[in-house]
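Enquirer: prediction below, plus the sequence it came from.
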Amino acid sequence: MKKSLQILMLLVMPFLVHAQQISGTITDKNGPVIGATVSISSSNGTITDVNGAYELKVPAGTHDVSVAFVGYNKKTINVTVASGENKSLNVTIEENVELLNELVVVGTRSRPRSNIDTAVPVDILDAKELTSTGQNTFDKALTYRVPSFNSVQTPVNDATSLLDPYEIRNMGPSRTLILINGKRKNLSALLYTQTSPGRGETGADISAIPQDAIERVEILRDGASAQYGSDAIAGVMNIILKDDVDYGSVTLRGGITGEGDGESVGVSLNAGTSLGEGGFLNYTVDFSKRELANRPGTVNAAGEAADFGANIADVQEFLNRRPDAGNINGSPETTAAKFLLNGGFNISSNTKGYFNGAYVYKNVNSYANYRTPYWRTITDFPYLANFFPGDHPTNAGGYDGYVPTFDGLLNDYNGTLGVRSEMNGWTYDGSFTVGGNTQTYKVTNSHNRNFVYSPSTWLDANSDGAVDPGEINEGSLLYRENSPISFDPGGTRFNHIVGNIDISKEISSSLAMAFGAEFRNETFTVIEGGKASYDGGGADSFAGNTPENSGKFNRYNIGGYFDLSYDVTDNFLLNGTARVENYSDFGQAFVWKLSSRYKLMDDKMTLRASASTGFRAPTLHQIYTQKAQYSFVPGAGIQVGGLVNNVSPQAKLLGIPQLDAEESFNFTVGLGMRPNDNFDVTVDYYNISVSDRIVLSTEIGPTSGGGTPLDQVLTDNNLSDVSFFVNALDTKTSGIDFVANYKNLSAGNGTLGFTLSGNYTIQNERDGDVKNPALVAGAGQSVVNDTQEALFFTSRPKTKWILGVNYELGKFGFSLNNTYFGTTTFRQQGMDSNLKTEFKPKVVTDLGVNFSATDKVNISFNVNNIFNVLPEWEFKALNAAGETLLNDAAQVQNQSNLITFNQRYSQMTYDGYHFSQLGSLYNLTVNVRF
C-alpha cells in the first residue's frame, strides 16, 4: 500500500509545479470555511485547510478564481498574476439558505423543494455520510444510517449470495422503488425463494452501485405510486450521481474481520472533465475483492444420526475430525468491477442533454451444505470413492464426503439518455432508459445421482425387418458413475426499456403543475441449464432449469400522471397527484395522492400530512418462475420441492388463480422543527394498508388420505411439496420515524455534532383471514403458515435507533455511532407450534477516525462493531405447553437442532437474523485528490 501511495503522489505532482501562486483564506460570517474548493479550471484546484487557508499554483496571466462550497453561493473573482508573483487573495462567501437545505427531487413532480419545505418525509444522505460508515457496499451503508432501512445477508448462500434483500418499513424489497437521477432502475433477475426475509420478492441491485459515484441519496419515506408508478408503496430511493469536474480522487481500501478472515481490498477512481461549453462528464471505476469469512457451527451428533438414519458411532467419528461437519457458511468470496458515468451537455441556450450509464460485474463463490459420508454414503454411491477421494480411515478410496460449490455470475447495466428544455415558462423533459440484470450459475464438485438411461437402440443386423435376439442394445446409464462433476444450471435475466415524458410549468409564484407519461417494456428470461444439471432430478445441491420451465416472457405498460402544487400562502402548501396505468397482462390501475404542509413560528416549525393510494404490479419473476428446489426440511434433511407458476397446467389443476396487483392506502402525518440553523428534528407517523399482498406460499405437502389432484401433481413430478405465488394477504403496517440533528457545537478547540434517529414499528400484521385457494383449504392446509407470517411481519427489528456523535478537531475527525437493533421474532419451519424464537436486542458500536494529512490526502480508519457484538437468540414459550417443553433439556436440544440444521447455523438459525454475524470489521481507506 505504501508503494501505491508513492506512485499516486508522483502522478499528482505535475499539478503542483508552477512558478506563481495565489494564496489566502476563505471565510464566512462565522470564520474560516474548511474544505471549500478554490480553482481556476477543472484541472487546477485545491481545498482549504482547517484554518480556511489555501495555496493555488498558477501560470502567469489573468484567471477567474472560483470559490465553491456546499450550502454557499459560488463566488468568482478575476485575478492577474505576474511571473514569479505570490498573489494574496482573501475571499468571504455567503450562505445560501436554499442550498443549505438542499433541493430534493422526490416528493412532488411539479418542482423541487428544500428538505424542510416538503410535504412528505425525505431523508438526505450525502456521500460523506455513506463512506464514513466504513461499510463495503451501498446497501450496508444505508443499514447503519437509515433506521427504517434494513438489509442483512441471508444464512444460506446460493443464488441469494449475489445480492441481499433490503426493505424500508418492513415492507419487503419489491415495494421500494429505486431511481437513479430520477429515472427508474431495473429490477434484479433474482427471485428470493429461500425461507428468509424477502422470500418471494425481488428488487433492484443497489449493492452494485459504487459509493464513490454517489453525490447524495434522497429517501422518500412515503407511498408514491401516484407520482412514480408501481413498486413505490413503501417509498422511493433516488440516487443522485456526482457531477464534479473541478477535481478527482483515487481511493484505496483494505479491510479484515476480527477473526482474521474476510480480507477485502479495493481501488476506485472518480474524476470529471468539462464537456464542451458548460457541459460535464463525471466517471467512476471501482474494483474490489472480498475473501470468504466462514462462520460454521459445531454440529450435534445425535441430531445428525436421527436426520440421516446413520450409525451414531460413524457420525461421532466424522465430527471428531470435523466438528463443523465440513460446512462453509458466512460471507462468501466476492469479486466486483463497477463502471459508471454521468454527464450533461448544452444543446442550445435553453436546452440541455444529459446521460448516465453503469455496468457492474460481480462473481461470487459460495458453498452448499457439506455432504457428509453418512449422508451420501459409499454404500449407496460406491462410485463417489473415485469422484471424491479423501482420508476417511475405513471407506473405500478414503471417501469422506464432499462439498458442492456454487459460483454465481452477475452482470448489471443501466443507462439513460435525455433532453431537458425550457420554453415560454414550460420545462420539457424527455428520456430513454434501458437496464438489465443477468445472473448465471455454475455448480462444481457435485454429481447427478439419479438413474437415467439413454434410449435403447435396434440394429437390424440381418435386414429382415424383425427384432431378433441380440439386435437390441439396452440404453446406458447416463449419470451416477458416469455423471459429470461440474454443471451449468442456467440462470435468469431481466431487462426493461423505459420512456419518459415530463412537462412542468410554474403558472405563477404560488401555482405549479406537471404532467407526463411513461412507457415501460419488461422481459424476464429463464435460461435453460445443461441437460445433466436437471435430468432425472439434476445436480446434487442445485438443480438446473429444465426446458419446459425456461423461456422468455414479456409485458408492457403505459401510464400517465397529473400533478398540481399550490402554495395557498407562503406557509400553506397543497399538492395533489393522480395517475393511471395500463398493463398488458392484468389491466388497469388508478391511484392518487394528496399532501400538505403548513409552516409556523417564522418557518421554524412545519406540520405535514399525506394520504395516498398505491399499487404494485406482480413482477414477471413471480408470474412465470417454475422450478425444482433443494431445501432443508427439519427432521428430514434436504428435500426437493417444486415452485409452480400461475399460468402452468399444474396451477390450473390446483385451482391457483392468476396474480393481480397489490393495492395500498398510505397515511402519514408529521412534525418538523428547526429552531436554528444548527438544530432540526422531525417526527412522522405512518400507516400503510396493503390488500391482496402477493406471497410465495409455504410448502404444500400431500394430503393424509391421498388421491387428490394435489397428490397427483406431487407424485407425477417426484416432489415432496409444492409452492406457488398467490394474492393471499391483507396487511396493516404502522410506525413512527424520528430524526434529530445538532451540529456546530463548540467543544474545546473543535466542533461537535449529534444525530439521533429511530424507527419504531407499532403494528405489522395480517388483516383478516388468509385467502387460500379452495384445493388447499379443502386439504386442511394454508398457503401462509406461522413461519411465513414471521418472515413477513417480525423478521426485521421492531425498533431500530442510531445515535451518532461527530467531533472535528484540526486535521482530525472522529465519529462514534451506536446502532440499536431491536427484537426480531421467528417461527421457524418444523419447530414446535408452542414456541417462537427471539433475537435479543443488541447495540452495535462503530468508530471512525479521519485524518486530513494534507489538502489532497485523506486517511480514514473504521472499526465496525468495535465490541464484537454478535446476534443471540433464545426460545420463548407461547403458552403453558411451551413452558413445559422448555423445562426439558433434551426437547430444547431437539428443537434447536431442527431450526439450525443440527447447529450448522447455530448463530442465526436457518431462517435469518437481524444484523451481521461477522463480528468486528477493520477498514482502512486512503483517498488522494488531484
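Expert: That came in fine, so what should we check first? Numbers count the residues shown, from 1 in each chain.

Enquirer: all contacts plus neighbour counts: C-alpha atoms, from now on.
Expert: OK.

Enquirer: who's in contact with the residue lying closest to Arg113 once chain neighbours are set aside?
Expert: Excluding its sequence neighbours, the residue lying closest to Arg113 (Cα to Cα, 6 or more residues apart in numbering) is Leu103, at 5.2 Å. Neighbouring residues of Leu103 by Cα atoms under 8 Å, 6 or more residues apart in numbering: 112-115.

Enquirer: wouldn't Asn759 be in contact with Trp801 here?
Expert: Yes: contact status for Asn759 versus Trp801: in contact at 6.4 Å, counting by Cα atoms under 8 Å.

Enquirer: now do the shared contacts for those two.
Expert: By Cα under 8 Å, 6+ apart, Asn759 and Trp801 have these common neighbours: Pro147.

Enquirer: pretty sure Glu215 is touching Asn270, no?
Expert: No: using Cα under 8 Å, Glu215 is not in contact with Asn270; the gap is 11.4 Å.

Enquirer: end to end on stretch 694-710, go ahead and measure it.
Expert: Start and end residues of stretch 694-710 are separated by 21 Å (Cα to Cα, to the nearest Å).

Enquirer: before we move on, which element is Pro871 in?
Expert: Following DSSP states H and E, one finds Pro871 outside all helices and strands.

Enquirer: another structure for you, compare them:
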Amino acid sequence: MRFRTSSLLAIATTLAVAAPPAFAQDTTPTAEPQAEPAAPAEDTQIVVTGTRAQGRSRLDTASPVDVLSGTALRNQGTTELGAALSTVAPSIDFPRPSAVDGTDAIRPATLRGLSPDQTLVLINGVRANASALLNINGSVGRGSAAVDLNTIPATALERIEVLRDGASAQYGSDAIAGVINVRLREARSGGGVTATYGFYATDIDTARGSRSVTGEPTFTASAWQGLGFGNDGYVTLSGEYTKREPTNRADFDPRVTPTRVTGRFGDPEVEQYTGYINAGTGIGDNWKLYGWFGYQDRDSRSAAFPRLASAATAVSGIYPNGFLPIINTKSTNANGALGLKGDLAGWNVDLNVAYGRNKIAYYTRNSANYAYGNASPTNFYDGALIYDQWVAGLDVSRSFDVFQSLNVAFGVEGRREGFKITPGEQASYGYPTGVTTGTPGAQGFGGFSPANAIERGRKNVSGYVDLEAQVTDKFLVGLAGRAEHYTDFGDTGTGKVSLRYDVTPWFALRGTASTGFRAPSLQQQYFTSVASVIQNGNPILTGTFPSVSPVATALGGLPLEPERSTNLSLGTVIRSGGFDLTVDAYQIRLRNQLALSENIASSFSPQVAALLLPYNVSAARFFINGLRSRVRGVDVVAHYKLRADDAGTFDFTLAGNLNQTKVDRSSIPTSTGTVNPAPTLFARSRIYSIEQGTPGEKLTGTIDWSLDKLAITARASYYGNVIQPGTTPAADIYTGKHTIADLELRYQALKGAQIALGVNNLFDEYPDYTIAANNSTGVVGFPYYSPFGFGGRYIYARIGLNW
C-alpha cells in the first residue's frame, strides 16, 4: 500500500489551505487570434461534459470537471497533446515507454491510474476512434487499445474538458475513469502561424557511466485560419507538421570491449503531418449544420535491442559488427463527423454521424532474418493493423419549469466497429522456401503471418435517459440510465445518481454514485500474433491467441465479457472572489477486469503439452476476465487570480491527485478450469504493474503572470515513486520521487509577432537510473514507467504571427 487513508486526508487538507491553473480558461468560440484570451470569471466557464443542462459552469456541476484552454496546452515546450495534458491535469499521466514495439510510437494516457482504455475520448461530444494498436508488451496500460490523443494537434483546440467521474450511464462504454472531451476551434476570422524549435541540453548519469548530450532537436510548424461566411457560418482550418530526432538514454553495454553505448533507448524518430477542418453554419432560424474532419500521417522509428556480432553470425556477411534493428510504424488516422442540431417543437435536437479509422503499417529496417543467412533482406514489410468505427447518434433535450428547472435529455446511439490484421511479406515472419533451420522472422519485430490474418466486426445500439433537476436554489439532483446491446456479448445496463447541495453561495457539497462498464475491444477479442519455429522438422506455433480460438479454448479460454465498475465520489466546492477550491474523493471498484495471461507453455506439464499437441503449439497466451481491484483517491484543485494594477495579473494554481490502486489477491485465478496443476496466469509483475505503475502522488503548482504583452509561466510538478516491476522484488526498478520545474517567458501581442523562450525540466531531473544488476545489456538506462519520461533538460523557442 503506497499510503494510508489518513495520509490522503492529511495531504488533501494541506492542499486545501495552501490555495492556488490558469487551469480553466476561455470557453468562448475563438473569433480572433488573440494572445490567447485571459480567463473569464469562474462562473462563466460553461461546460458541456458531465451535464446536459445548458449554461452550467464547471463550479456548478455535481461532478468534477476541469476546463483546460487551448492556450494553456499550447504555451508549453511539448507539442504532443498527451504530454501537454499531463502537465496541466494532475489526474492524467502520460508515460513515455521505449523498447516496447508499437507502443513507442502510440503512447497511451491514463486517468486516475486506470487503464488507458477505461477513459472515453470525445471530439466535440462525439466518440473518437481508438487506435488499432493493442499494447501487448510490458508497459503501463498493457493489454489496452486506447485513443491516440496525439492525433489531435493543439493548434486546432479551443479547449478540453476532463470529466473526472464515472460516466458510462451518460456516454456509454469506456467511461469508467471519466471522459476527455476535445473541443475544436470555431473561428470566423483571424489566424496565426507558429514555429517551435527545441533541443536537449542534458547530462546523463547511468549505472555504468556518464555523458552529455546537446542536440536531438524537435521542430514543429503549425497554422490556423478562421473563415466566415453568411451570417454565422465558419470554417476553421488547422495544420501541423512535426519533425523529431530520436533521443538515446541507453546505458553503456558491458558486453563489448571497450564498453560503449550500443542501444537506442528513448523517444522515437517522428515525422508527422496533421490537418483539421471544423465548420458550421445556420440553416433557417433554428437549425445549424456542423461537421469536422481530421487526418494525420505519422512515420515513427524506434529501436529494438541491438544484435551484437556474436549473436548475428548467421548474417555476418551483411553485418560483421552486428546491427540495431529499427521498428518503423506508419500510422494514418482519419476521423470526421457531420451533424444537424436545432429546435424541434421546443426540444433541442442533435443528430450526427461520425467515422474514424486508424491503420498502422509495420516495417522492420536495418534487420535480418537469420533463416535466410547472408541472403537475407535487410528491410521488411511486416503487415498492418486496421481499426475503424461508424457512430450515429441522436440527442434530445428540453428544460421544463418543474421545481426551479428540470432538464430532460434522452437519446440513442448506434455503432459499428471493425478490426483487421493483414499479413506481411514471407521474409518478415517465416522461412525461405525449402529451408527449415535457423530462427525465422525479422529480428526486432517479426511480421504478421497468414496465420495471424483476421477480420472481425460487431454492432452496438444503446439508449439513455438523463434527468437533472434544480429542486431548490440549493439542491441539485441528477439521474441517468443507459441500456446497451452488443452483437457479440449481449446486453448491459448502467445507472448514475448525482447530488449537489449549495450550503452557502461560497460553499457546496457534491457527490455521485454510478455503475460503469467497458466492452472488450475487438483488438482484445481477436488480436492474433503467432510465430512459427521448426522443432524436429515440424512447425511449432507460439504467441497470442483469441480467447475463443481452439488453442485458447483447449486451455480454458472463454468469450470475453465487459469490465464493470461501481464508482462513488464525494466533494466540496469553495469559491470567493478570485479564489476557488475543489476537493473530490473517489472510490472505483472494478470487477471482471481484462488482462492478458502469461504464456502457458507445453513444457509446464504433460497435461498442457497434451492439450497443445493437436494444434502444434508450444506456448499460448490470451485475454481473461480475471481480476478485481479497487481505486481510491483524492483530487484537489485550488485556483486564485490576483489583479495588481501596476504589477500585472497573477494566476495561481495548486492541483494534486492522490491515488491508490489495490488488486484483490483472492480474485486472481489460479487456473482456467481445465489444467491441474495450474500454471501462473498473471505473474507478480502484471499485478504490480496495475498497482504501482502510475504515481500515487502527483502535485502541480503553476504561476501565470502577465502584464500588457509580457507573460511568464512557472510550473513545478512533483511525482511520487513508481515501480517498474520485475519477476522478483530484486528485479523491480524504482523511479524515485522527483520534482520537475518548467519555465516559459513570452511576448504575446494580440495581433502581430509573438515570441517565447522556455525550458522544460529546468534542473535536468531524471528518474532513478536502472541499476546494473537489472540491466545486463546496458540498453534500458532508465525505467520506462517513469511518469515524466527520461529525456532531461529541454530548451525551446517559439515564434509566431497572429492576424
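Expert: Ah, there it is. Quick caveat: nothing in here was measured; it's all calculated off a predicted structure.

Enquirer: just give the TM-score of the two.
Expert: Scored against TM-score structural alignment, normalised by the length of the second structure, the superposed chains reach a TM-score of 0.89; 748 aligned residues with a Cα RMSD of 2.4 Å.

Enquirer: all helices of the stretch 751-900 of the first structure, in order?
Expert: Ranges of helices within the stretch 751-900 of the first structure are 774-778, 786-793, 880-886, 889-900, based on DSSP state H, counting those that start in this stretch.

Enquirer: and after the last one, which helix or strand comes next?
Expert: Moving toward the C-terminus from helix 889-900 of the first structure, the first helix or strand encountered (DSSP H and E) is strand 921-929.

Enquirer: tell me who's in contact with whatever residue of the second structure lines up with Leu809 of the first structure.
Expert: Leu809 of the first structure maps onto Leu707 in the second structure, with residues paired by TM-score structural alignment. Contact analysis of Leu707 of the second structure by Cα under 8 Å, 6+ apart lists 647-649.

Enquirer: the same query, at a cut-off of 6 Å, please.
Expert: Neighbour list for Leu707 of the second structure: Gly648 [criterion: Cα atoms under 6 Å, 6 or more residues apart in numbering].

Enquirer: and the gap between it and Arg746 of the second structure?
Expert: For Leu707 of the second structure, the distance to Arg746 of the second structure (Cα to Cα) stands at 11 Å.

Enquirer: not counting residues beside it along the chain, what's closest to Ile703 of the second structure?
Expert: Using Cα to Cα, 6+ apart, the closest residue to Ile703 of the second structure is Phe652 (4.8 Å).

Enquirer: quick one: contacts for the residue mapped onto that neighbour from the first structure?
Expert: Aligning on TM-score structural alignment places Phe652 of the second structure opposite Phe754 in the first structure. Contacts for Phe754 of the first structure (Cα under 6 Å, 6+ apart) come out as 741-742, 804-805.

Enquirer: where does Ser704 of the first structure sit: helix, strand or coil?
Expert: At Ser704 of the first structure the chain is in coil, as set by DSSP: H, G, I helix; E, B strand; the rest coil.

Enquirer: and for it, the neighbour number?
Expert: 9 (other Cα atoms under 10 Å).

Enquirer: just confirm Leu710 of the second structure contacts Leu745, I think it does.
Expert: No: Leu710 of the second structure is not in contact with Leu745 according to Cα atoms under 6 Å; the separation is 7.7 Å.

Enquirer: who has more neighbours, these two?
Expert: Neighbours were tallied for Leu710 of the second structure and for Leu745 using other Cα under 10 Å; the higher tally belongs to Leu745 (19 against 16).

Enquirer: with adjacent residues omitted, what lies nearest to that one?
Expert: Of all residues not flanking Leu745 of the second structure in the chain, Ile712 sits nearest, at 4.5 Å (Cα to Cα, 6+ apart).

Enquirer: if I look at the one you found, how far off is Ile703 of the second structure?
Expert: Note on Ile712 of the second structure: its distance to Ile703 of the second structure, by Cα to Cα, is 8 Å.

Enquirer: ok, the one residue sitting closest to the centre of the second structure - contacts?
Expert: Central residue check for the second structure by Cα atoms, centre = their mean: the C-alpha nearest the mean position is that of Ala109, 2.4 Å away. The contact partners of Ala109 of the second structure, by Cα under 6 Å, 6+ apart, come to 93-94, 116.
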